[in-house]
Every structure is written in structure tokens, then in C-alpha cells.
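K.L.:
here you go, sequence then predicted model.
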Amino acid sequence: MSKKDVETTGHSWDGIEELNNPLPRWWLMVFYASIIWAIAYSIAMPAWPGIKSATAGMLGWSTRAEVAKDIASFEEMNAGVNAELASADVTTIDVNSDLHNYGVNMGAAVFRANCSQCHGSGAAGNVGYPNLLDNDWLWGGTIDEVAYTIQHGVRNETDEARYSEMPRFGADELLEPAQIDQVVEYVLSLSGQDHDAAMATEGAVVFADNCAACHLEDGTGDIFQGAPNLTDAIWLYGGDRATLKETVTNARFGVMPAWGQRLSQAEVNAAALYVHQLGGGQ
């Protein structure tokens, strides 16, 4: 068909006429089929978003349901070994056994999903969240102590939680500002940092009267009270002068959930196996 055989739309721009060429029939058929398919899909499958959920669709298909089905199938396959892990004494599991290997791999998944947000993906910790790779453990680093801490948590609302509370020496006016400065200098001296020797001498008396009951007379701490060692270079919140003053003034009160209320016993034991084999603790 030549240009002269095709009608125009009547539009012309700078002498250029718009031809009224019809769309190819195959293109129109595909277009109409796509419309029909879209309507059918939106009726049969989840499609239209709402405030809290999407339309379910007449077929009732759900990605969540498919994932739940897959999870259930794997849980069924692993039910036996999970029951064995849940009932096992974590202190007696042979590190060369299949159960230990399974537990460590399962614990790694549990850690990534629930613990890495605070302790870091590599378990090296963050400010206020302990490094799980070293040997500095406030509540004990044996595998049974690690399992207990995971099970019951720290300073939460459950009765079995690990619990300690440092006084707010400044906020509650238990110490004078000058005494706080003195004890900070003394703590700096305990860890071998630069300090004011004269103030540290005065701070030793303040420390003995107010801090030694938990941190012990030599400042090495008591892990079972959750009182850290003040003589090393490991600091949960920081060991510089300003941070120590903030700690003494307003105290710290880190909280860890009781994971035993959220995880299965097998998952708790698996997490303990994973954390313990990272190399820290006892």
C-alpha cells in the first residue's frame, strides 16, 4: 500500500501529515489477550494491595503459605535430630559427633536471624553489646552458662534472668561530682591509662567504699554479679575518661531478651553450641 492509498488523520505539522495506519492484527490480539490475562490473574491470584493485606484471590494461593509448607516439611524431616538436640546435655555433646555438627550449623542460622543485630554478623559485638569471640564473659563463658544466658537473658522481666544493677552514683547524688572525677581517675589507673595520680589516690578510697563490693578490691570484677573487670583493655561501653564519667554518673543497664520464650529448646541449645565454638569463653 502506497502513501497515497492510506488515509490521514487530518493532522499536519510543518507539512508532515499523520497517516492513519492501523496496528497489525497480531499486535492487537496480543494486547487484548494481555488485558484478559491481567483481569483473570487479578481475580484468581493475590493482586490488589490493601491497608493490611492484599486481596487473597479465588485460588487462595499465598507465598507465605508456600514458605510455611516448606518449613514444615523440613521440620518434619529434622524432628528426630531436633528432639535429640533439645533433650541433650550441651556439656556432654561430643564435638566430633554428627549432633554437634548439626547443632553448630543450626545455631549459626539462629544467630544470624536473632543475635547478629546486636552482637554483629561476626559476633565481635558493638558498643553496649559484648564481643562473643574473646574470653571476657560477664556471666560465665562455659557452654552451660552460655546456654543459660541465651535461655533466660539479662535484666529482662523474667524471674530467671541474669540480673545486676549498677547504682547511678551521679544522677541519684550518691557521690559528689568531685568524687566521681576522682574515682574515674582511679579506674583509669587500674587499666594502665593516663591519669591524674593525685586524684586517683583520692579515688581509691571512693572506689573501696562504693565499687569494690561488686568490682572487687583489685578491680578485676565478679562475672557472676555481672561486674566487669576494670583492669584490662576490654570495655563494653568504652574506657575513655568521658565515657567512664558517664557510666559512673548514670550507670548502664543493658537488656538481653529471654530467648527461651521465643525459640525452641533445640534452637537455644544450637545457639549455645555455635557461640561457644567461636572460640571465646571457657
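P.N.:
Yes, it's here.
K.L.:
going forward, measure contacts between C-alpha atoms and count neighbours the same way
P.N.:
Noted.
K.L.:
what ranges do the helices span in the stretch 151-282 of the chain?
P.N.:
177-190, 197-210, 212-215, 241-250, 265-277 (DSSP state H, counting those that start in this stretch).
K.L.:
what's in contact with the second one?
P.N.:
Residues external to helix 197-210 that are found in contact with it (CA atoms under 8 Å, 6 or more residues apart in numbering): 179, 180, 181, 182, 183, 184, 185, 186, 187, 189, 217.
K.L.:
in those, find the pair that's most separated.
P.N.:
The largest distance within the contacts of helix 197-210, taken as CA to CA, falls between 181 and 217 and amounts to 18.8 Å.
K.L.:
next up, a second structure to put side by side with the first:
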Amino acid sequence: MSVKERDPLTGHQTTGHEWNGITELNTRVPRAVWFFIIVTHIWALVYWVLMPAWPLVNSYTRGLLGVDQQERVERQVGAANAARADWTTPLATLDAAAIRDDPALMAHVQRTAPALFGDNCAACHGTDAAGGPGFPSLVDDAWLWGGDAETIMETLRVGINSPHPDSRYAQMMAFGQSGILTRPEIRTVVDYVQSLSGLETEADADRLARGATLFEENCASCHGENAMGNQDLGAPDLTDAHWIYGGDDASMFETINAGRQGWMPAWEDRLTVADRMMLTLYVQDLAKEADNAD
């Protein structure tokens, strides 16, 4: 078949290819498509010249217009911070009690803090701040490191088990995996701790006595002889009904056997002092509201 042969129906030349009686046409590309291709290529060339476009080894092509979106955002953020400096400056310099005594400042806190919490804290502690498995609740009175404003501010600043040089450190030993306690001994300790917090257990007096001895030998150094925790070490109270990882048999066995090590980021480089103060006041108010509801 000749390439110059024309299809009798459309009048277009054919390519010379035929499959099962179907002839391939040598149809021209529509002019609108060529126009679109040419215009977009010209636009791309112009954009590459005028705007930041191509990555280099340690930088990028800046473009003739010198547009820098990062610099623009930084200017906008700086302008926004300057516009609200009249109330963020006191938040960064006054203590919590003085701020609470100022209704105008507290109005800003109540308006701004929920969004701060939602953007930075809710992913772990929940939108209701009630926590979840592995993340403590912020609406109860079971504070690991203390619930006063100064302590909360410091925890926000340095984090827990974070890379910050001043980070708070807390770690539950893996008593089973490290061979310190056998599996039956771990189950005995579980029964004893559950009895301290008021959970139901079928352990008899002798088993609970053995659990008390094991607790004194292995757990009291962190959680205290009365098992009420130690906020200097971030060791939780084991006599209340608040559990970070769960108070059931399986969860407690896993905690004692494999250990636990929670983590919280340090917010010093990500949130301003005023932001951290607003979050501190906010979570304190959440805890008070929960107490009042009870």
C-alpha cells in the first residue's frame, strides 16, 4: 500500500499500515494542539528566566525578578507578630498568676490557645486532650512531672526523651526481657499493682504479699515505697485509676516485661514563649473544667 494513498471516506493520506482491514490514517496534528504546545513551552522558558526554577548543588536559580517566597512569608509572619506584640509580650514576660489576673490577656489566651493546641498537641493527646494509649491525658490531675505552670512550661520547652540538651528523661525498664524478673514474678507484680489502684484481682493475700516484696525490690526506687510516683523522675502514680498504657493484665504485663519509653518533642524552637504560656494556661484550664465536671 502506498503512503500517498488516500482514505476514500476522510480523504486523509494513509501511513501504509493496515490491521485486519483497518487502515491507519496519516492525520495531521490539529493546529490548536501545536499552538498550545508552543505557547506552554514559551511560557516555561520565560518562567525559568524570571522566577526561581532550577535546583543547583547547594542552591537554585534565583530568576531575574528575585522572587523569594520564604523571605516574603518571613516578612508577613514578622509583621503579624509585631501587630500582636501588645499582648504577646506580656504573655512572654509575666508569670501565669499575673496573666490570669488580667481579663484582657486571658481573652487572647482563650481565643488563641485552642488553635495552638489543635495544631501542635492534638495529634498525640487528642482533640479533647484526654490522651490515649501511650499518650497521657491532660484533663486529669495525674501529672507525670507536675501540673504547675512553671513545670508545664519547662516540659514544653525541653520535651521528654527528646534531642534537646535539657530534655527530661524517663524510661521504664524491661524487667522481663532483661532477665530481672521471671514471667510468674511479673504476673505477681501485676496483681499487686492492680490491687493498689482498686482494680479487681483474684490474687490471695500470700500472692499479694509476694508482689509487695517484688515491688519494693524492683519498683519502689522510681514509683516510691507507697507507689504514688515521683514527679522528679516522671514516674507515674500507680495507686490511681489513670493509666497511660492500660491497667488490664495484658497491658501491664507488656509494660513490665518490655518496658516503656514515651516521647514528647521539645517545642523551644517551634513555639514562642508566649505560645507555650498560652498552652500551659489552656491545659490547666482543661484540667480544672474536668474536675468541676466530676
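P.N.:
Thanks, I have it. Keep in mind the model is a prediction, meaning the values are calculated, not measured.
K.L.:
which among the contacts of helix 197-210 of structure 1 end up buried?
P.N.:
179, 180, 181, 182, 183, 184, 185, 186, 187, 189 (16 or more other CA atoms under 10 Å).
K.L.:
among these, which one lies nearest to residue 154 of structure 1?
P.N.:
Nearest to residue 154 of structure 1 among those is residue 187, at 25.0 Å by CA to CA.
K.L.:
residue 18 of structure 1 belongs to a strand?
P.N.:
Yes. Using DSSP: H, G, I helix; E, B strand; the rest coil, the assignment for residue 18 of structure 1 is a strand.
K.L.:
helices of the stretch 51-200 of structure 2, start to end?
P.N.:
69-83, 85-93, 96-100, 103-120, 122-125, 149-158, 183-196.
K.L.:
want to throw the ones you listed into CSV with distance to residue 140 of structure 2?
P.N.:
Shown next, in CSV, are the helices of the stretch 51-200 of structure 2 (distance: least, CA to CA, whole Å):
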stretch, distance to residue 140 of structure 2
helix 69-83, 33
helix 85-93, 25
helix 96-100, 19
helix 103-120, 17
helix 122-125, 12
helix 149-158, 14
helix 183-196, 19
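K.L.:
which of the ones you listed sits closest to residue 274 of structure 2?
P.N.:
Counting by CA to CA, residue 274 of structure 2 lies closest to helix 85-93 out of those; the figure is 4.4 Å.
K.L.:
so that closest one matches what in structure 1?
P.N.:
Using TM-score structural alignment, helix 85-93 of structure 2 corresponds to residues 79-87 of structure 1.
K.L.:
once aligned to structure 2, how far is the matching stretch on average?
P.N.:
On superposition with structure 2, the mean distance recorded for stretch 79-87 of structure 1 (mean CA distance after the TM-score superposition for structure 1) is 2.0 Å.
K.L.:
give the buried residues for that stretch.
P.N.:
Buried residues in stretch 79-87 of structure 1 (16+ other CA under 10 Å): 81, 82, 85, 86.
K.L.:
from those residues, which is closest to residue 66 of structure 1?
P.N.:
Lowest distance from residue 66 of structure 1 to those (CA to CA) belongs to residue 82, with 22.4 Å.
K.L.:
the closest residue to the closest one other than its chain neighbours: what's it in contact with?
P.N.:
Once flanking residues are discounted, residue 82 of structure 1 sits nearest to residue 266: 5.7 Å by CA to CA, 6 or more residues apart in numbering. By CA under 8 Å, 6+ apart, the residues touching residue 266 of structure 1 are 82, 83, 85, 86, 87.
K.L.:
what's residue 266 of structure 1 aligned with over in structure 2?
P.N.:
Under the alignment (TM-score structural alignment), residue 266 of structure 1 maps onto residue 274 of structure 2.
K.L.:
neighbours of residue 104 of structure 2, how many?
P.N.:
11 (other CA atoms under 10 Å).
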